[in-house]
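S.K.: Fold the following and give me the result.
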Amino acid sequence: MDAEPDLDFDGDGFAQRAREAMFPEKITAFAARVGLPQATVSKILSAGGVAGPRVDIVARIAKGLNVSLDWLILGIGDGPSGDTVVRIPRYDVQLAAGAGAWNEGRKLLEDVPLTVTFLEQQFGRRSATGLAFVSARGDSMEPTITDRGLVLLDQTVTNPFDDVFAFLLDGEARVKRFRLLTDGLMLISDNPNYPAETVQGPALKRLQVIGQVLGVLQKI
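M.R.: Next up is the predicted model:
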């Protein structure tokens, strides 16, 4: 009589391969992206893994990691590509010379996949932590940022210095070049047709920095 096949689930190997494929994305971000409870993902990725997670959960994790089930479960075949892919959220927020919007209820439109190599070469970052894409509207920042350009923000940088920032001022979400003054900020449009603005005194308290603009993906 043939021996019974070994059906024990390799929880340790599964967890190790999943962590490898997920890096550098955080568990919270990954769980939200694939629609699984954070506690479930954390348990699967814990030391020792779990004894046989549901097949639908495994399939969803494999799809989210962009790896095959054979590799994730059994370690067979190719794992993640040599260049790790990170996913950056894109929101339905518009940064404009005029009216805009930015709030905690902003709608997630999609995740934009970028390789770590591209992210580092183009924007000087290796992690997607704190990054977000939003759309620009208007021509006040041309040629640096064109109308409908996809602006990459680093929301972890909120202390202003001489660079391009997205910000809220009097309820409007905007993007301008900051120049620090001794008693305030000058907001500069790269398009010379738009005059510079000065924010000083009480107006500074109405300005909230959203994040530094790292770069923009633009249509030709």
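
S.K.: make it CA atoms for all contacts and neighbour counts henceforth
M.R.: Noted.

S.K.: host element of the residue positioned nearest the centre of the chain?
M.R.: Among the residues of the chain, the smallest C-alpha distance to the mean C-alpha position (CA atoms, centre = their mean) belongs to I88, namely 2.7 Å. Secondary structure here is read from DSSP states H and E; on that basis I88 sits in strand 85-96.

S.K.: what helices or strands is the next helix-or-strand element following that strand leaning on?
M.R.: From strand 85-96 onward toward the C-terminus, using DSSP H and E, the following helix or strand is strand 108-115. Contact partners of strand 108-115 among helices and strands, from 3 or more CA pairs under 8 Å, 6 or more residues apart in numbering; DSSP states H and E: strand 85-96.

S.K.: Which strands and helices lie in contact with the strand it packs on?
M.R.: Contact here means 3+ CA pairs under 8 Å, 6+ apart; on that basis strand 85-96 packs against strand 108-115, strand 131-137, strand 172-181.

S.K.: Could you also give me the structure for this next sequence, so I can compare it with the first?
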Amino acid sequence: MDMPVHSHGLSLADIGARIRAAADELEKSGTEFAAEAGVPYSTYRAYTSGQRAPSAEFLSAVFMRFGILPSWVLTGQGPRRTTAASFQQPANESTFVVIPRYDVAASAGPGAHNSEEAAIGGLSFSKKWLQSRGLNPLNLKVIDVVGESMASKLDEGDKVLVDVSDTIPKSGRAYVLRQGGELLVKYCQLLPDGILRVSSENQNYPTYDIDLSKTDDVSIVGRVRASTHEW
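M.R.: Model prediction:
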């Protein structure tokens, strides 16, 4: 179902002009832009002519495909393209929510160096699915996996959904671990006396312990709650 965004206080003509401006910036014809956003050209024309408010599904598709922020399309305020600091969710009426994907990688191996995080797009998740697992979209991010220490649970190129509010390791759970300038995806277990045990799915990678009382260079980024891994 194509669910429209409420346009109270918003100018449909201005919204349409911004959609056209986005297409022009991307050097897309109206037909091309509509096709890549998953709507008929007639719907695109209705949006850009100010006859209809764009649907939440359209705004989500435009964000996912082009990185154009729904907040900018609707209001003209703030940045046009997404950044880590400015990501906005699509309209609440949608049954799906876009979780931002960040330009970082969690290594299932020796470690991936990451100094900056910038949103480069997103993946859609069912709101009902997230709610059934007690997950708040504002606490979630999607990052890529590199390396092979978690094979066959996670392979290089998989994407993982990380809950950054869950930072207390539980035995048997996978977490994204920041160690120095590296991100790792590992099984983490908090032992007595502040010892963090770090292990891998791939038995070729040895288990090791970290004494958290002797370092401030280690932190738990969040728990891995889902992945795109194919079984």
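
S.K.: surely A97 of structure 1 meets L168?
M.R.: No - assessed by CA atoms under 8 Å, A97 of structure 1 is found out of contact with L168, at 11.3 Å.

S.K.: Find residues that contact each of the two.
M.R.: The overlap between the contact sets of A97 of structure 1 and L168 (CA atoms under 8 Å, 6 or more residues apart in numbering) consists of R174.

S.K.: any chance you could map the strands in structure 2?
M.R.: 96-107, 112-113, 119-126, 140-146, 159-163, 174-179, 182-191, 195-199, 208-211, 218-227 (DSSP state E).

S.K.: Reformat these into a markdown table and put distance to S7 of structure 2 next to each item.
M.R.: Output for the strands of structure 2, formatted as a markdown table (distance: least, CA to CA, whole Å):
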| stretch | distance to S7 of structure 2 |
| --- | --- |
| strand 96-107 | 19 |
| strand 112-113 | 43 |
| strand 119-126 | 23 |
| strand 140-146 | 28 |
| strand 159-163 | 32 |
| strand 174-179 | 40 |
| strand 182-191 | 42 |
| strand 195-199 | 50 |
| strand 208-211 | 53 |
| strand 218-227 | 34 |
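
S.K.: Can you tell me which of these is nearest to E36 of structure 2?
M.R.: Among the strands of structure 2, the nearest to E36 of structure 2 by CA to CA is strand 119-126 (14.7 Å).

S.K.: looking at structure 1, where would I find the counterpart of the closest one?
M.R.: Under TM-score structural alignment, strand 119-126 of structure 2 corresponds to residues 108-115 of structure 1.

S.K.: Give the buried residues for that stretch.
M.R.: When burial is assessed from 16 or more other CA atoms under 10 Å, stretch 108-115 of structure 1 yields the following buried residues: L114, T115.

S.K.: likewise stretch 174-183 of structure 2?
M.R.: Going by neighbour count (16+ other CA under 10 Å), the buried part of stretch 174-183 of structure 2 is A174, Y175, V176, L177, R178, Q179, E182, L183.

S.K.: Farthest-apart pair in the residues you listed, please.
M.R.: If you compare every pair in the buried residues of stretch 174-183 of structure 2 using CA to CA, the most distant one turns out to be A174 and E182, at 16.2 Å.

S.K.: Read off where stretch 72-79 of structure 2 ends up in structure 1.
M.R.: Matched against structure 1 by TM-score structural alignment, stretch 72-79 of structure 2 finds no partner residues.

S.K.: and the equivalent of D216 of structure 2 over in structure 1, how many residues sit next to it?
M.R.: Under the alignment defined by TM-score structural alignment, D216 of structure 2 is paired with K205 of structure 1. When counting by other CA atoms under 10 Å, one arrives at 11 neighbours for K205 of structure 1.

S.K.: cool, the one 5 residues further on as well?
M.R.: The burial metric for I210 of structure 1, expressed as a neighbour count using other CA under 10 Å, is 21.

S.K.: Let me know whether it touches T158 as I believe.
M.R.: Yes - contact criterion CA under 8 Å: I210 of structure 1 and T158 qualify, at 6.4 Å.

S.K.: Next, the buried residues of the helix of greatest length in structure 2.
M.R.: With residue count as the measure and DSSP state H as the assignment, structure 2 has helix 12-25 as its longest helix. Within helix 12-25 of structure 2, the residues scored as buried using 16+ other CA under 10 Å are L12, A13, D14, I15, G16, A17, R18, I19, R20, A22, A23.

S.K.: For structure 2, identify the residue most remote from the centre.
M.R.: Largest separation from the mean C-alpha position in structure 2: D193, at 34.7 Å (CA atoms, centre = their mean).

S.K.: In contact with it: list those residues for me.
M.R.: With contacts taken as CA under 8 Å, 6+ apart, D193 of structure 2 has no neighbouring residues.

S.K.: same check, this time on T115 of structure 1
M.R.: Listed by CA under 8 Å, 6+ apart, the contact set of T115 of structure 1 reads D83, T84, V85, V86.

S.K.: Name the nearest residue to it, ignoring sequence neighbours.
M.R.: With CA to CA, 6 or more residues apart in numbering as the measure, V85 is the residue that lies nearest to T115 of structure 1, at 4.2 Å, once sequence neighbours are left out.

S.K.: who touches stretch 211-221 of structure 2?
M.R.: Applying CA under 8 Å, 6+ apart, the external contacts of stretch 211-221 of structure 2 come out as 164, 167-169, 175-180, 194-196.
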